[in-house]
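Participant: sequence plus the predicted model coming up.
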Amino acid sequence: MNLLFLIFSCYNLLKYRWDFAFHYSTFILGAFILVLSSLFYFSQLLNDKDEIDVKFNLKFWITTGLLLFYVGMIPLTIFSEQFDGNNEIRIVILVTLNLILYACYSIGFILCKPTKD
């Protein structure tokens, strides 16, 4: 999957000649790959025979934050042309998604901080 993304990214960079425009198709492909990887991680976590307390698992919190963020960002990016006239809704959605992402990160770092002996 990473090789596919790398090839697609290089193709887009060469096609659009390194201009400073946002490459929507590259972002969407990368987001889909990240969502699929997150779902694969959760599938492995559910099928694991050892019981893991996910509350204290930093990988769980990071993956949860990334999954929730990109599940919201994919449709927002795809339909970004519809938000041209009403940018306030787009900003509210972006801020909310960022709050969710960094809240998951913060919860993970707080719950998983190492104890000093």
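Facilitator: Nice, thanks for sending it over.
Participant: hey, let's count contacts and neighbours off CA atoms from now on
Facilitator: Noted.
Participant: am I right that Ser38 is in contact with Leu67?
Facilitator: Yes - Ser38 is in contact with Leu67 according to Cα atoms under 8 Å; the separation is 6.2 Å.
Participant: list the buried residues in whichever strand or helix holds Tyr102.
Facilitator: Following DSSP states H and E, one finds Tyr102 within helix 87-111. For helix 87-111, the neighbour count (16 or more other Cα atoms under 10 Å) marks Arg90, Leu94, Leu97, Asn98, Ile100, Leu101, Tyr102, Cys104, Tyr105, Ser106, Gly108, Phe109 as buried.
Participant: hold the first one in mind and look at this next one:
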Amino acid sequence: MILELADSVRTGVLIIAFLVSVYYWKNYKNSAQKYFPFLMLFATIVEVTGSVRLYYEKETSNFLYNVYLIISFVFLLIWFITILKRKIIPKILLFVFLAATVFSVFTESATGDLYFYMLMTGSVFILAGAFLFFKQLIETDAAVYFIKNQQFWIMSGLLVFYIGFLPFYLLVRNLDLHDYRIGLVIPLLNILLYGCFIIGFKCPSK
């Protein structure tokens, strides 16, 4: 019951984030974040489809989530190339990520579980990009106005999510822990992630 409620809240916050991204799109349609509503729409479709299949058909949607993760990681790494001044690093990260994804596709089951090498590489690279962004931010005058910085809030959400997700996923995967409190971690991280996105979409673009 608690897990179902947490998943419902997570899905609700995601839907709100999508609606907010669309409503405020006119304010940032000329910025580097202009394609984020499409990512949010895709995330919403995947999440709702996965939840419905799990609830009514008692089946997981690992293949669908793998496709979503690949697309979202590529999307974010390309976004990093757009917003970071030192573009060579995110370009290298994108190339290595694509190589790790190809490796996962040919060595892991698409339906058995999430692609491990793809997921770990993408998660680490998102953290790397976030740290590069914050380093760049504090070196500019924009750091003074970070509360109203759209990119700051999106990056903060990504940073919080993957800092929490990466060790948690490795722990659960290696120890095979089963507890309802453990099941609450991912929904909570998602709520924090999309909560930051909501704040970001409402901020002036840069």
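Facilitator: Ah, there it is. What you are looking at is a predicted structure, and each value in this text was computed from that prediction instead of being measured.
Participant: got a TM-score for the pair?
Facilitator: Once the chains are laid over each other, their TM-score by TM-score structural alignment, normalised by the length of structure 1 reads 0.84; 110 aligned residues with a Cα RMSD of 1.7 Å.
Participant: re earlier: from the buried residues of helix 87-111 of structure 1, which is closest to Leu58 of structure 1?
Facilitator: Nearest to Leu58 of structure 1 out of these is Gly108 (Cα to Cα; 5.1 Å).
Participant: so what does the closest one match up with in structure 2?
Facilitator: With TM-score structural alignment as the matching criterion, the partner of Gly108 of structure 1 in structure 2 is Gly200.
Participant: can you count the residues close to the closest residue to that match other than its chain neighbours?
Facilitator: Leaving out its chain neighbours, the residue that sits closest to Gly200 of structure 2 by Cα to Cα, 6 or more residues apart in numbering is Gln150, at 4.4 Å. Per other Cα atoms under 10 Å, the neighbour tally for Gln150 of structure 2 reads 24.
Participant: residue in structure 1 matching Gln150 of structure 2?
Facilitator: Correspondence of Gln150 of structure 2 to structure 1, assessed by TM-score structural alignment: Leu58.
Participant: which residues in structure 1 form helices?
Facilitator: Taking DSSP state H as the test, the helices found in structure 1 are 2-15, 24-47, 58-78, 87-111.
Participant: wait, doesn't Ile198 of structure 2 sit right on Ala17?
Facilitator: Yes - look at Ile198 of structure 2 against Ala17 with Cα under 8 Å: they come within range, at 5.1 Å.
Participant: farthest residue from the center of structure 2?
Facilitator: Distance from the C-alpha centroid of structure 2 peaks at Asp141, with 27.2 Å (Cα atoms, centre = their mean).
Participant: ok, that residue to Phe133 of structure 2 distance?
Facilitator: Going from Asp141 of structure 2 to Phe133 of structure 2 by Cα to Cα, to the nearest Å gives 14 Å.
Participant: do Ile88 of structure 2 as well
Facilitator: Taken as Cα to Cα, the span from Ile88 of structure 2 to Phe133 of structure 2 is 14 Å.
Participant: which of these two has more residues huddled nearby?
Facilitator: Neighbours were counted for Ile88 of structure 2 and for Phe133 using other Cα under 10 Å; Phe133 has more, 20 against 11.
Participant: in structure 1, what residue corresponds to the more buried one?
Facilitator: So, by TM-score structural alignment, Phe133 of structure 2 is matched to Tyr41.
Participant: that concludes my questions; thank you for your assistance.
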